[in-house]
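In: pasting the structure only:
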């Protein structure tokens, strides 16, 4: 199971890098969102996937799931939601002000 989630994280990282390197502003925002999702899956995989185990240690239980990766992912989800919404608002305002979402035109390289 950990191999499959590692491959999924790699695919998410690859598509995120591809989208971040595009010229359209919306694709860059989608790339950053995919990058954060890949990081979430990677953190979850590094915490070892154990199904059917309780996350808290009580009497009589010797094998348990570590709750720290889940807490880190929950915090990261909230932060990435905030960053993604900020980037969407900035992309919307930039597109409205400049009438384009092409990064080359926004940089002033109109010849390319």
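Out: Perfect, thanks for sending it. Note that this is a predicted model, so its numbers are computed, not measured.
In: C-alpha only now, for contacts and for neighbours.
Out: Will do.
In: give me the most central residue, the chain.
Out: The structure's the chain has its C-alpha centroid closest to residue 36; by C-alpha atoms, centre = their mean the separation is 1.4 Å.
In: so that residue lies in a helix, does it not?
Out: Yes: remark: residue 36 belongs to a helix, assigned using DSSP: H, G, I helix; E, B strand; the rest coil.
In: here's the one I want to compare it with:
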């Protein structure tokens, strides 16, 4: 399962980088979204996820014997999803305004 998750993160990151380097604004926006998904999956995978375990270690049980789920990466990913949605919406509005002013959707300002 770890190999599948690592491959998914790698494919998302590689696709995101490839799209960010494209000349059109929509492709850049989609690349940034894919990169944010890859980073969110990476942070989420670092949280020592265990099924059916509490997020806090019970009293009296040594921490090295009890498996628990760390709630911090889950909270960070949830916050990153909200922030990513807001910045994507802002980025789209700015790109639409730039397209209206320049008449092209190329990120370097040159037309076909």
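Out: Ah, there it is. None of these values were measured; they are calculated from a predicted model.
In: could you find the closest non-adjacent residue to the aligned residue in structure 2 for the residue nearest to the centre of structure 1?
Out: Aligned by TM-score structural alignment, residue 36 of structure 1 pairs with residue 36 of structure 2. Excluding the flanking residues, the one nearest residue 36 of structure 2 by C-alpha to C-alpha, 6 or more residues apart in numbering is residue 84, at 7.2 Å.
In: the residue nearest to the centre of structure 1 and residue 17 of structure 1: what is the separation?
Out: 11 Å (C-alpha to C-alpha, to the nearest Å).
In: for residue 33 of structure 1, give me its contacts.
Out: Going by C-alpha atoms under 8 Å, 6 or more residues apart in numbering, residue 33 of structure 1 touches 16, 80, 84.
In: ok, so of those, who is nearest residue 101 of structure 1?
Out: residue 84 (16.7 Å; C-alpha to C-alpha).
In: shouldn't that closest one be in contact with residue 31?
Out: No: judged on C-alpha atoms under 8 Å, residue 84 of structure 1 makes no contact with residue 31 at a distance of 10.0 Å.
In: okay then, goodbye and thanks.
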